[in-house]
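Peer 1: The following block contains a protein sequence and its predicted model.
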Amino acid sequence: MYLENLVIDAVEPQRLGRFWEAVVGGETLTDAPGIYETRLSIKGGPVLDLCFQPVPGPPSEPPRLHPDLLGGPRQAEVVERLLGLGARHLDIGQRDVPRVVLADPEGNALCVMEERASYDGTGPIAALPLDSADPDRDAEFWSWLTGWTDVAGAAPRSLRHPSLVGPLLELCAEQAPKGAAKNRLHLDVRLESGDDPDQVAATIAERGGRELPAQWGELPWRSFADPSGNEFCVLPAPAPAPAG
């Protein structure tokens, strides 16, 4: 399995998708009614697709997953660029911190980060902090799920693609348990050829996750929650290339 998508719910997928495509310098994959997808490729490292899917309303609960953007010595310049693209300053009670907290055009929180040695080689997305009831437990879960490996970082536990470039997945101690509302942002992993979907589902349960009931009829992917309740999807293995 491998991490493939960062999925962001959006009232206006095209508008929000184009904002984020400009932010990360992505390549448009899909621009169709109700869905927008852009690809972030990290040289020598992972490929991450940002997928925007329609929902009826703006975020109503604090985010449990959000993007931290690379700032460093260019932090002020990056902030000004994002404001010009349609972001705005956001007060979440952060007080005097070195990062700058913004909201994207639909109110989703993001941070522009100060310089950190652990962000070397990340690309435009420095980290993806994910709320966790038990960072040690959840780091083991997500490492198995994605194949990412432990690295040093500011969070209790941080994971990174085996190439050691690209963003960090940071397991951060949650301020409150996961509520009933679905996370506005979630991750998707993709099965590889030979992976048994039922065995993967069974192992997810053994490791403390659970499968979620299908709510939108028959779909090619399956939905799960990690041990802290954060939703994610497991996508089927890619179809074999046609014989040539």
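Peer 2: Thanks, I have it.

Peer 1: CA only for contacts and neighbour counts going forward, please
Peer 2: OK.

Peer 1: Tell me who's in contact with Tyr119.
Peer 2: Neighbouring residues of Tyr119 by CA atoms under 8 Å, 6 or more residues apart in numbering: 70, 126-127, 167-168.

Peer 1: ok, Leu110 to Val189 distance?
Peer 2: Computed with CA to CA, to the nearest Å, the distance linking Leu110 and Val189 is 22 Å.

Peer 1: now swap in Leu48 and tell me
Peer 2: Using CA to CA, Leu48 is found at 10 Å from Val189.

Peer 1: Return every residue with contacts to both of these two.
Peer 2: Joint contacts of Leu48 and Val189 (CA under 8 Å, 6+ apart) are 3-5.

Peer 1: Mind checking which of those are in strands?
Peer 2: Counting by DSSP state E, these place 3-5 in strands.

Peer 1: and those residues, which are buried?
Peer 2: Among these, those buried by neighbour count (16 or more other CA atoms under 10 Å) are 3-5.

Peer 1: out of these, which one sits closest to Trp20?
Peer 2: Of all those, Trp20 sits closest to Asn5, with 13.7 Å by CA to CA.

Peer 1: check contacts around the closest one.
Peer 2: Here Asn5 is in contact with 48-51, 187-189 (CA under 8 Å, 6+ apart).

Peer 1: The structure to be compared is supplied as follows:
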Amino acid sequence: MALRLVQVNFKARDDSALGQFWAEALGWGVSIEEPGVTNVEPVGFTWPDPAAVCIDVVTVPDPETVKYGVHLDLATTSAAHQAELVAHLKKLGATPADVGQGDVPWTVLADPEGNVFCVLEPREIYRDTGPIAAVVVDCADPRAMARFWDGAMDWTLHEVTDDHAVLRSAKGVGPYLEFLRTSGVKTVWNRVHLDLKPYPDDDQAAEVARLEALGATSIDVGQGDVSWRCLADPEGNEFCVLSPG
């Protein structure tokens, strides 16, 4: 049994507008899954595929009550590309953001709904990830997060230290999943969370039980009667286990 990271889920006031921003930011396309839900994925993409971690934008009543504990890092290929991408993103509605980063080579921005993300300077490690270099999760203990998420998914653990942990699809494609040590205790829901999907022949309930044995807990975020299961990892970061497929 195993799980795949297939998408990141953004809570939004306006799924259509935010979805369009991210589609234009990444050079991807949009599709409407249902009223209030916008999917953003590469044009011609057959989901799911480890070559890309897609974006699912969902309208919720009050997205501002939650925390920015997960963000995207965008890849660039040169200093000129980084400058051009930052300028393009600002034209789309992104604004500069100060999260205490100081003098760093990357640029921190916020999307039109305030979700913080980074446009990285060129880095060799991200040369083949596609537009999203990494999905980054704040945490208190990267080593503990590495143990849980390495067991939860069929991704490969590339590096783990006291300050960060790095995983990527075992097929060596798509973005990285990174856990970075940060200060502060999580007390509210994350505005962005991960969605995992079992393989077609696996059993969702069995996967949930396996995750709970690893340290996850089932949670109620008001989801009601839905086809997915909502859980939290050992540090309280919410994620969903979708139906197999």
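Peer 2: Looks like it came in fine. This structure is a prediction, so every number in the text was calculated from the model and none was measured.

Peer 1: before we move on, the earlier item: now flag whichever of the ones in strands among the shared contacts of Leu48 and Val189 of the first structure is closest to Val151 of the first structure.
Peer 2: Leu3 (16.8 Å).

Peer 1: That closest one maps to what in the second structure?
Peer 2: Alignment note (TM-score structural alignment): Leu3 of the first structure maps to Leu5 of the second structure.

Peer 1: Identify the residue of the first structure aligned to Ala232 of the second structure.
Peer 2: Match for Ala232 of the second structure (TM-score structural alignment): Ala225.

Peer 1: can I assume its match is in contact with Pro213?
Peer 2: No: Ala225 of the first structure is beyond contact range of Pro213, at 10.6 Å (criterion: CA atoms under 8 Å).

Peer 1: Comparing these two, which residue is more hemmed in?
Peer 2: Higher neighbour count among Ala225 of the first structure and Pro213: Ala225, with 17 against 10, using other CA atoms under 10 Å.

Peer 1: Quickly note the distance from that one to Gly209 of the first structure.
Peer 2: Separation of Ala225 of the first structure from Gly209 of the first structure (CA to CA) stands at 5 Å.

Peer 1: Let me know the secondary structure of the corresponding residue of the first structure for Ala205 of the second structure.
Peer 2: Under the alignment (TM-score structural alignment), Ala205 of the second structure pairs with Asp198 in the first structure. Here Asp198 of the first structure is recorded as helix under DSSP: H, G, I helix; E, B strand; the rest coil.

Peer 1: Can you tell me how far Asp198 of the first structure is from Ser60 of the first structure?
Peer 2: 34 Å.

Peer 1: Helix, strand or coil: sort out the residue sitting furthest away from the middle of the second structure for me.
Peer 2: Residue farthest from the centre of the second structure, counting by CA atoms, centre = their mean, is Ala80 at 26.0 Å. Under the three-state scheme (three-state DSSP), Ala80 of the second structure adopts helix.

Peer 1: Check the gap between it and Pro122 of the second structure for me.
Peer 2: Distance from Ala80 of the second structure to Pro122 of the second structure, by CA to CA: 10 Å.

Peer 1: Please apply the same query to Pro234 of the second structure.
Peer 2: From Pro234 of the second structure across to Pro122 of the second structure, the span is 33 Å (CA to CA).

Peer 1: Of these two, which one has the most company?
Peer 2: Pro122 (19 against 16).

Peer 1: Return the residue of the first structure aligned against the more buried one.
Peer 2: Counting by TM-score structural alignment, Pro122 of the second structure corresponds to Glu115 in the first structure.

Peer 1: Can you give me every residue that contacts that match?
Peer 2: For Glu115 of the first structure, the contacting residues are 71-73, by CA under 8 Å, 6+ apart.

Peer 1: Just the buried subset of these, written out for PyMOL, thanks.
Peer 2: To isolate the buried members of these in PyMOL, using 16+ other CA under 10 Å:
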select buried, resi 71+72
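
Peer 1: If I align to the second structure, which of the contacts of Glu115 of the first structure are still contacts?
Peer 2: Retained in the second structure: 71-73, out of these (criterion both residues aligned by TM-score structural alignment, their matches' CA atoms under 8 Å).
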